[in-house]
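Trainee: with the input below, show me the fold.
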Amino acid sequence: MTRSLTPTDRLPILTEAEWSARRDEHHTIVDDLLAGHLARRAAGRTHPVHDFLFTYYSLRPSQLRRWHPGYGTVLLGASAVRAYRDHPGYERVVIDGEPGVRVGREVLERRADTVDFVAELLTATASRPPQLGCFGLHEWAMVYRAGADGVRHSSVPLRLGHTGTDAVVESMQLRCTHYDAFRFFTLDAVARNATAPTREEQMRSEQPGCLHAGMDLYKWCYKLLPLTDSELTVRCLRHAAAARELDMRASPYDLEDYGYSPIRIETAAGRAQYVREQSALTRRAAALREELVNRCTALQAHRTTAPENTGG
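Mentor: As a prediction, the model looks like this:
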């Protein structure tokens, strides 16, 4: 079915030259971001820092590469119809006799609960003061008293060995607030955490200083695709990559062979450095979080408007 629209509907409209330029730029950026991961995957090699972005997070490289303009934007031209005819969620439209495509309203209706959840979670997270006293100890808690068989990155040595790593955990209070980090703690580490985060309490416990809450902005973006635009998704991925690097530089692993100098959070100077870098990422995440909330708010507003008349 094709919807017949008019310019008076005040829809965002991109000409073929405009949308194809944005799509091509997106492809160039994503190809650069994916190059190392895809080369390693083809060679059967792994990377303890970067692979996380493509293994823990479920968006496939081919899905990341696919460009989406976001809900409401019309892509004009017969080439748009050809390019998106097999993409789920898109519908054909005609404006003043010119064919085009856009994300269909049925996608908005079907994903309404997800939009509402993401908006509520991110708004609640932003409402709380950032907590900056965890010092990235979650990675240490994941190997605490685990022995050689419990190390998550078995190909990378521990900087301080098993005994030294355990001693660091025992010297400080664990303050993890993020369930998806906490659930990987060893049993001995669970009892040392200040709280016991659960999935059910996520809405009440997520806080903006958490590196993982900032990294997950990427997840919330791609879970809303194609309702959200690919440009914001890529910016959230870049942020997740930067947060992951800080995460692993402050971890118990020795990553100097991979080009990462450690942040020695077992020292006062290292903890101060971690907080400085964590604070910078917290500010960056806050701006991205606000943008994503605004996208969700706009999607919620679209749901309250009547759909356009449908033509033949």
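Trainee: rest of the way, CA atoms for contacts and neighbours
Mentor: Noted.
Trainee: what number of residues lie near Ala243?
Mentor: By the criterion of other Cα atoms under 10 Å, Ala243 has 23 neighbours.
Trainee: could you do Asp32 as well?
Mentor: 11.
Trainee: now name the helix or strand holding it.
Mentor: Element membership for Asp32 (DSSP states H and E) is helix 16-43.
Trainee: residues making contact with the next helix or strand after that helix?
Mentor: Note on helix 16-43: by DSSP H and E, the next helix or strand toward the C-terminus is helix 52-55. Residues outside helix 52-55 that contact it (Cα atoms under 8 Å, 6 or more residues apart in numbering) are Arg60, Pro61, Ala240, Ala241.
Trainee: top of these by number of neighbours, please.
Mentor: Ala240 (26 neighbours).
Trainee: need the contact list for Leu246.
Mentor: Contacts of Leu246 (Cα under 8 Å, 6+ apart): Tyr274, Glu277, Gln278.
Trainee: wait, the last one touches Gln131, no?
Mentor: Which is Gln278. No: counting by Cα atoms under 8 Å, Gln278 does not reach Gln131; the two are 10.0 Å apart.
Trainee: please provide the structure for the following sequence as well, for comparison with the first:
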Amino acid sequence: MTAALAPATVLDTAEWQARRRDHEERVDAWLTPHLARRRRGEKHPVEDFLFTYYSHRPAQLRRWHPGAGVELLGADRAEFGRDYRATAAGVTLDTDAVRARRAESIRWIRSLLAATAGRQPHFGCFGMHEWAMVYRQTQAEVRHNAWPLRLSPEQTAQAVEASRIRCSHFDAYRFFTAPARPLNLLTPTRETQHALEQPGCLHANMDLYKWAYKLSPLVPGELVADAFALAREIRTLDMRASPYDLAALGYPPVRVETPEGRAEYAVAQRDFAARAAALRDRLLAAVPA
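Mentor: Prediction:
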């Protein structure tokens, strides 16, 4: 059995405790209002989405990890958990053990990230996936039925039918209504995810948060929080461009049913794609093959 490599980075007690404190304070700004709404039984279609759609619990998001190859001086292994091993002066992540235990998952995620990064982005969807999720439904049937649609059901259907829907993201496509699915130019499945996922897709870029937390604790907590912050912004655009009227919540619509709205959406989508590309590269670098 080979000896574990020495950590490449050493943080003294003040350094790592400051990083952990900064991470917790940053995350608390997102968690506190969400948890308060949950106690009151209130739902928010934008701010609560990342906590309900994804499986990462608030307490897990708040928990800081230094990432692989970092030694924390003066730290207690009991405080950091089973994934850490004691050193002469503190603790470090037992990277070899974590990678061995989760090898298949890591390979799958890295393969998806690399395939997506190597593909040309597509910017012509204009957020119509959200419209396809309410296509030919009544107000009572739509997912966020506490909030009205901006257009009538017939006008909403016309907007969908007038669009060239090319959704490549399986987890978005699976929420399409049954009559909307044949209108999509693609039929994404879990099995074709590596072949279809592309870096211009809002949902693929939002999912960087999922891949970041699934790669934890190999990636630092700050990277998980950065991915969450981007996903939160993307969700805001997603719902502003959706058929829902959320103006009362402070979200003016991006009217993708108009040329002006589509142009506005495309500019934002390109910005998100560039920022997501940098995050995707950081994830791949944090967990090398």
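Trainee: hmm, back to that, between Gln278 and Gln131 of structure 1, who's got more neighbours?
Mentor: Neighbours were counted for Gln278 of structure 1 and for Gln131 using other Cα under 10 Å; Gln278 has more, 23 against 17.
Trainee: need the three-state assignment for that one.
Mentor: Gln278 of structure 1 falls in the helix class when you classify it by DSSP: H, G, I helix; E, B strand; the rest coil.
Trainee: in structure 2, which residues correspond to the helix holding Asp32 of structure 1?
Mentor: Mapped onto structure 2 using TM-score structural alignment, helix 16-43 of structure 1 covers residues 13-40.
Trainee: now stretch 169-178 of structure 1
Mentor: Counting by TM-score structural alignment, stretch 169-178 of structure 1 sits on residues 160-169 of structure 2.
Trainee: just to revisit the earlier point, what comes up buried for the match of helix 16-43 of structure 1?
Mentor: Of the residues in stretch 13-40 of structure 2, Trp16, Arg19, Arg20, His23, Glu24, Val27, Asp28, Trp30, Leu31, His34, Leu35 count as buried by neighbour count, 16 or more other Cα atoms under 10 Å.
Trainee: all strands for the stretch 1-150 of structure 1, in order.
Mentor: 2-5, 13-14, 74-76, 90-95, 98-103 (DSSP state E, counting those that start in this stretch).
Trainee: just the angle between the fourth one and strand 98-103, please?
Mentor: Here strand 90-95 of structure 1 runs at 140 degrees with respect to strand 98-103, directions being taken by axes from the mean of the first three to the mean of the last three Cα atoms, to 10 degrees.
Trainee: now which residue in structure 1 aligns to Ala100 of structure 2?
Mentor: By TM-score structural alignment, Ala100 of structure 2 lines up with Glu109.
Trainee: wait, that match touches Arg303, no?
Mentor: Yes: at 7.2 Å, Glu109 of structure 1 and Arg303 qualify as touching, with contact defined as Cα under 8 Å.
Trainee: of the contacts of helix 52-55 of structure 1, which is the nearest to Ser261 of structure 1?
Mentor: Among the contacts of helix 52-55 of structure 1, Ala241 lies closest to Ser261 of structure 1 (Cα to Cα), at 16.1 Å.
Trainee: which position in structure 2 aligns with that closest one?
Mentor: Using TM-score structural alignment, Ala241 of structure 1 pairs with Arg232 in structure 2.
Trainee: quick one on the thing from earlier: quick check: neighbours shared by Gln278 and Gln131 of structure 1?
Mentor: Gly209.
Trainee: neighbours of Gly72 of structure 1, how many?
Mentor: The burial count for Gly72 of structure 1: 19, using other Cα under 10 Å.
Trainee: quick one, helices of the stretch 51-200 of structure 1?
Mentor: 52-55, 61-65, 78-84, 105-110, 112-126, 138-141, 161-171, 179-182, 187-190 (DSSP state H, counting those that start in this stretch).
Trainee: winner for burial among those?
Mentor: Mean neighbours per residue, mean count of other Cα atoms under 10 Å, is largest over the helices of the stretch 51-200 of structure 1 for helix 138-141, with a mean of 24.
Trainee: would you list the strands of the stretch 1-150 of structure 1 in JSON lines and tack on mean neighbour count and distance to Thr177 of structure 1?
Mentor: Shown next, in JSON lines, are these (neighbours: other Cα atoms under 10 Å; distance: least, Cα to Cα, whole Å):
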{"stretch": "strand 2-5", "mean neighbour count": "18", "distance to Thr177 of structure 1": "47"}
{"stretch": "strand 13-14", "mean neighbour count": "17", "distance to Thr177 of structure 1": "42"}
{"stretch": "strand 74-76", "mean neighbour count": "25", "distance to Thr177 of structure 1": "41"}
{"stretch": "strand 90-95", "mean neighbour count": "20", "distance to Thr177 of structure 1": "38"}
{"stretch": "strand 98-103", "mean neighbour count": "22", "distance to Thr177 of structure 1": "36"}
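Trainee: switch these over to JSON lines; also include distance to His212 of structure 1.
Mentor: Putting these into JSON lines (distance: least, Cα to Cα, whole Å) gives the following:
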{"stretch": "strand 2-5", "distance to His212 of structure 1": "42"}
{"stretch": "strand 13-14", "distance to His212 of structure 1": "35"}
{"stretch": "strand 74-76", "distance to His212 of structure 1": "34"}
{"stretch": "strand 90-95", "distance to His212 of structure 1": "32"}
{"stretch": "strand 98-103", "distance to His212 of structure 1": "30"}
